[in-house]
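J.: I would like to see how this sequence folds:
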Amino acid sequence: MENLPKGSPKLINAWAFYDWANSVYSLVISTAVFPIYYESVTSGNDGKVTFLGTSFLNSSLLSYSLSFSFLIVAFLSPILSGIADYSGNKKSFMKFFCYLGSLSVMAMFFFKGQETLWIGIVSTILASIGFWGSVVFYNSYLPEIAFLEQHDRVSAKGFMYGYFGSVILLAFNLTMVMKPEFYGITDLTLPARLSFLSVGIWWMGFAQVTFHFLPSNVFNKKPRKDFIFKGFKELMIVLKSLKSQPILKQFLKAFFFYSIGVQTIILFAGIYGKIELGIETSQLIITILVVQIVAIFGAYLFSRISEKMGNIKTLKLIIAIWGLICFALYLINKDNKYIDLQFYSIAASIGMVFGAIQSLSRSTYSKLLPETEDHTTYFSFFDVTEKISIVLGTFIFGFVGSITNSMRNSIFILAVFFLLGYIVLSFMKKIETSEHQ
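T.: Below is the predicted model:
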């Protein structure tokens, strides 16, 4: 491990490289290959599957599994973060969750159908916990590796690396999935399963660059044996301090509202396109690639805009665009002869603001933090806010869709949450770098 100074380009690039390593999980496992594979191998018996002696609809079981994993992370991350901040050992926690996630993704290779469904579900839960758990500790490094005025660009760089790297691996995986005969593959399940294996290897392998350069104990803490009790105490200190920081609390409220909209649209846009708009699977895959590629430019563009307009005004602009995207998705009709072009245009718009809102949310939160050594614990509350928003957003989307028998109404409701996020942000004063140095 090299001891690189704060703000060093080499250190910043090494930190951002973890996005390159782990974003393949978000794209290949969460969005593109695994959901399609899971649907294909569990579609028999009218989509009914049995898990732990109980019958489920296949899509519902996958949804419940992901929600369960989010709840686990939401519960564990503040506790583990308090321990990590007290012990000064956040890199070890980050490594643990990284290896848990990457090994669990590799285990998906053995998920071949109904008879091995338990492997697919357990691996899905553990991989999600590993991914989101490691991100808590990864995000918390931002104030320690970069100076305040660098946060927007550094945060954007991480997401840009992630989108670029994940597109490279997905493009390779899609050649196997769509043209297995080119590789001499005759087993139709093998290309997808090899994709899962490649994601785990990519994630674990490239993460070593980050682990080599990130500092282990920035504040030189020397914990005693009662680190678990002290970790809880650290958590309570941060929790109490949030009560006396109205700006930070206000931002977390706004982040909660607009994250409900953002994360739910990302999770369900593909299903919406397939069921409500009749978009073919091959076109959906192209759409996913469009979103990822445009997101690279979106993260870069809005990081520059924020330097001119300020973080809050830029976030409000991005949220307004998200609201318009909701209305566009609600209004387009599958009977329109230009439906494919319209859907691609909306996908490009999502890509432009998807990377931007993630990047700017992370850097804005880091700017609002007080002078502290408890960065991990503070970022765990940021992470918990996002996970609870995902659970609530997916529930609302499903509930509204079930009682109205239309996902269009679910999309329309999401626009309300963007409006609430916009309103809450409107009560926050502009964040100036000089105010938070």
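J.: CA atoms for contacts and neighbours, from now on please.
T.: Noted.
J.: who touches stretch 165-176?
T.: Residues from elsewhere that reach stretch 165-176, judged by Cα atoms under 8 Å, 6 or more residues apart in numbering: 20-21, 23-24, 27-28, 182-183, 191-192, 195, 199, 289, 292-293.
J.: neighbour-wise, which of the residues you listed leads?
T.: residue 199 (29 neighbours; other Cα atoms under 10 Å).
J.: go ahead and confirm that residue touches residue 107.
T.: No. The criterion here is Cα atoms under 8 Å, and residue 199 misses it with residue 107 at 10.9 Å.
J.: the stretch 251-400 of the chain: helices as residue ranges?
T.: With DSSP state H, counting those that start in this stretch as the criterion, the stretch 251-400 of the chain has helices at 281-309, 311-331, 339-368, 375-404.
J.: make JSON lines out of these and add distance to residue 219.
T.: Converted to JSON lines, the helices of the stretch 251-400 of the chain look like this (distance: least, Cα to Cα, whole Å):
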{"stretch": "helix 281-309", "distance to residue 219": "29"}
{"stretch": "helix 311-331", "distance to residue 219": "29"}
{"stretch": "helix 339-368", "distance to residue 219": "18"}
{"stretch": "helix 375-404", "distance to residue 219": "11"}
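J.: quick one: which of those is nearest residue 74?
T.: helix 375-404 (4.7 Å; Cα to Cα).
J.: also compute the angle for that closest one relative to helix 339-368, please.
T.: Between helix 375-404 and helix 339-368, the angle comes out at 150 degrees (axes from the mean of the first three to the mean of the last three Cα atoms, to 10 degrees).
J.: show me what counts as buried in helix 375-404.
T.: 375-391, 393-398, 400-401 (16 or more other Cα atoms under 10 Å).
J.: also stretch 404-420?
T.: Across stretch 404-420, burial judged by 16+ other Cα under 10 Å covers 406-408, 410-420.
J.: of these, which belong to strands?
T.: Secondary structure from DSSP state E places none of these in strands.
J.: can I get those residues in a markdown table including distance to residue 353?
T.: As requested, those are exported to a markdown table (distance: Cα to Cα, whole Å):
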| residue | distance to residue 353 |
| --- | --- |
| 406 | 26 |
| 407 | 22 |
| 408 | 21 |
| 410 | 20 |
| 411 | 17 |
| 412 | 18 |
| 413 | 19 |
| 414 | 16 |
| 415 | 15 |
| 416 | 18 |
| 417 | 16 |
| 418 | 13 |
| 419 | 16 |
| 420 | 18 |
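J.: and those, which two are furthest apart?
T.: Using Cα to Cα for every pair in the buried residues of stretch 404-420, the one that comes out farthest apart is 406 and 420, at 23.0 Å.
J.: quick check: residue 70 touching residue 130?
T.: No. Taking Cα under 8 Å as the definition, residue 70 is not a contact partner of residue 130, at 10.6 Å.
J.: tell me how many other residues crowd residue 55.
T.: Applying other Cα under 10 Å, we find 11 other residues in the vicinity of residue 55.
J.: distance check, it against residue 48.
T.: Distance, residue 55 to residue 48, by Cα to Cα, to the nearest Å: 7 Å.
J.: let's see this one next, to set against the first:
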Amino acid sequence: MTTTVNDAAVAPAETPGPAGFRRLVSVMGWPYFVASALARLPQSMLTIGALTYVAAGADDFTTPGAVAAISGVGVGLGAPIMGAASDRWGQRKVLLVSTVAYVLALVGLLWAGSPRDGAVHLDLPLGAFAVLAGMVVPQIGPMTRVRWMRRLTGARDRSSVDLAMGYESTVDEMGYVFGPALVGIVAAAAGAPIPLVIAGVLAMLAVPAFAFDRSSAAGAPLRHEEATGVAGPTRMSLGFMALGIAGMLGIGTVFGSLATTMTVFADETGHPGTGGLIYAAMGITSGLAALTVSRWPARWGAAFRWVLCAALAVPATALLLLPTEPWQMALGMLAVGAPIGPILVTIFAASGPRTPPARLGLAMTLLPAAITLGTSVGNLLGGTVADGAGHRAALGVTVSAAGVLLVVGLLFALYVRRENSRR
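T.: Reported below is the predicted structural model:
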């Protein structure tokens, strides 16, 4: 099966020279990069911040874990709603309203998560504020991708889109590494509630800066007559979105199962507390590999890239069954991250030419929401299997998720071939 021919809809038309990233800076300006990076931290700090705060007052492990999972489900549910709202009313209004709602939800979470009768228990107010905080947390990552796709619309901009998607994926990866690390450091130094307070302050400062950045014009709503004058399809490709969401669910399941399994592995090998550090190794290579995609050969279309990387991810995850020491497992995680980052970039970049410009907000939030939901599934399945049979059995969830990612990639290759046959 050939997947590299006639995939011009998503394949880069040129290889960027040394000025590739300077091109991105010229389009958006340096303030954008600072504001968008800082504005992501409130979301990356939410789940672990809620877990840390509730765990400080709970007398079990189930309650903080449940609160963290509930907030993650809230993100998965709220993100597409926020994306659709930004398509209709513009990013600026949605971001400002969501910032206020998020800060209020954090205040409620701090109140509901405080000990009563000597301990914290999962009740209706705590669950409600946890899911609300997840639903209204500002969706910076998806909205940045919308701005890039609406600004980089020239015939020679396809490689710049790949570079922009690679950069955004790298920043997302780093945010989900440094966000939890910041929570741990601050909680240890100043107390468990302070990380959630900092998340609220960051939201009040960084999100409005992003909302009013000069690039925000690309996040304004497109009226019908404007949308029809912009290059792009007139209808969302439901077939591609189904494949893209399935792929993101697979990636999220890999993430979630590994996050849980690494914690179990660290405990089983006599190194409790190092699971997070082992897991973070994957983010390093995933982010770096995502940045390289724009320099891959132009003849490697989106379908070929997806299938190639997924085919590498399956044996890479299987190799995680071998390590017996944390340093060995960290090396294995580096190998797993390398093919995952490019798949993320590929799915995001492939969605642009298949989504109407006026619906990009919905598309760019549906895909990350699928990652979040997949992560929750991976956490649940990995933890359940690990409790009964240990970390090696739990890695079966990870390998299976990578296999699903490969199958979906092959289906995407068939989808692309069918698209080309209709031209």
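J.: residue 100 of the first structure: which of the contacts of stretch 165-176 of the first structure is nearest?
T.: Closest approach between those and residue 100 of the first structure, by Cα to Cα: residue 199, at 13.1 Å.
J.: now do the contacts for the closest one.
T.: Listed by Cα under 8 Å, 6+ apart, the contact set of residue 199 of the first structure reads 24, 25, 28, 102, 105, 106, 169.
J.: how far off centre is the helix or strand harbouring residue 36 of the first structure?
T.: Residue 36 of the first structure belongs to helix 33-41 when assigned by DSSP states H and E. Distance of helix 33-41 of the first structure from its chain centroid, counting by Cα atoms, centre = their mean, to the nearest Å, is 20 Å.
J.: repeat that for stretch 281-294 of the first structure.
T.: Stretch 281-294 of the first structure sits 17 Å away from the centroid of its parent chain (Cα atoms, centre = their mean).
J.: swap in stretch 247-263 of the first structure?
T.: 15 Å.
J.: what comes up buried for that stretch?
T.: Of the residues in stretch 247-263 of the first structure, 247-248, 250-263 count as buried by neighbour count, 16+ other Cα under 10 Å.
J.: work out which residue lies at the spatial centre of the second structure.
T.: Taking Cα atoms, centre = their mean, the centroid of the second structure lies closest to residue 368, which sits 4.9 Å from it.
J.: any idea how far that residue is from residue 224 of the second structure?
T.: Residue 368 of the second structure is 26 Å from residue 224 of the second structure, by Cα to Cα.
J.: over to residue 262 of the second structure?
T.: 49 Å.
J.: residue 324 of the second structure too?
T.: Taken as Cα to Cα, the span from residue 324 of the second structure to residue 224 of the second structure is 58 Å.
J.: cool, and residue 88 of the second structure?
T.: Counting by Cα to Cα, the gap from residue 88 of the second structure to residue 224 of the second structure is 11 Å.
J.: now residue 52 of the second structure
T.: Separation of residue 52 of the second structure from residue 224 of the second structure (Cα to Cα) stands at 46 Å.
J.: more neighbours, the two?
T.: residue 52 (23 against 9).
J.: in the second structure, what residue corresponds to residue 145 of the first structure?
T.: In the second structure, the residue matched to residue 145 of the first structure (TM-score structural alignment) is residue 151.
J.: so the closest residue to its match other than its chain neighbours versus residue 141 of the second structure, what's the distance?
T.: Once flanking residues are discounted, residue 151 of the second structure sits nearest to residue 218: 6.5 Å by Cα to Cα, 6 or more residues apart in numbering. The spacing between residue 218 of the second structure and residue 141 of the second structure, counted by Cα to Cα, is 14 Å.
J.: same check on residue 190 of the second structure?
T.: Here residue 190 of the second structure is placed at a distance of 29 Å from residue 141 of the second structure (Cα to Cα).
J.: ok, residue 390 of the second structure next?
T.: In terms of Cα to Cα, residue 390 of the second structure sits 35 Å off from residue 141 of the second structure.
J.: repeat that for residue 129 of the second structure.
T.: Look at residue 129 of the second structure and residue 141 of the second structure: by Cα to Cα, they are 23 Å apart.
J.: of those two, who's got more company?
T.: Taking neighbours as other Cα under 10 Å, residue 129 of the second structure and residue 141 compare with residue 129 leading, 26 against 20.
J.: do I have it right that residue 364 of the second structure meets residue 145?
T.: Yes. Assessed by Cα under 8 Å, residue 364 of the second structure is found in contact with residue 145 at 6.9 Å.
J.: aligned to residue 397 of the second structure, what sits in the first structure?
T.: Taking TM-score structural alignment, residue 397 of the second structure has residue 410 as its aligned residue in the first structure.
J.: OK, contacts around its match?
T.: Shown in contact with residue 410 of the first structure (Cα under 8 Å, 6+ apart): 396, 397, 398, 400, 401.
J.: related to what we said a few turns ago, quick one: which of the contacts of stretch 165-176 of the first structure is nearest residue 76 of the first structure?
T.: Of all those, residue 76 of the first structure sits closest to residue 23, with 21.7 Å by Cα to Cα.
J.: quick check: closest non-adjacent residue to that closest one.
T.: residue 162 (5.1 Å).
J.: what strand or helix carries that neighbour?
T.: Counting by DSSP H and E, residue 162 of the first structure is part of helix 151-178.
J.: mind checking what helix or strand follows that helix in sequence?
T.: Next in sequence after helix 151-178 of the first structure, counting helices and strands by DSSP H and E, comes helix 190-213.
J.: if you count neighbours, what's buried in whichever helix or strand comes after that following helix?
T.: Going down the chain from helix 190-213 of the first structure, the next helix or strand is helix 227-243, by DSSP H and E. Neighbour-count burial for helix 227-243 of the first structure, counted by 16+ other Cα under 10 Å, picks out 227, 228, 230, 231, 232, 233, 234, 235, 236, 238, 242.
J.: rewinding a little: if we only consider the buried residues of stretch 247-263 of the first structure, which is nearest to residue 78 of the first structure?
T.: Lowest distance from residue 78 of the first structure to these (Cα to Cα) belongs to residue 252, with 15.1 Å.
J.: can you find the partner of the closest one in the second structure?
T.: By TM-score structural alignment, residue 252 of the first structure lines up with residue 241.
J.: how much space is there between its match and residue 301 of the second structure?
T.: Residue 241 of the second structure sits 18 Å away from residue 301 of the second structure, going by Cα to Cα.
J.: please apply the same query to residue 79 of the second structure.
T.: Distance of residue 79 of the second structure to residue 301 of the second structure, computed by Cα to Cα: 29 Å.
J.: cool, and residue 274 of the second structure?
T.: 39 Å.
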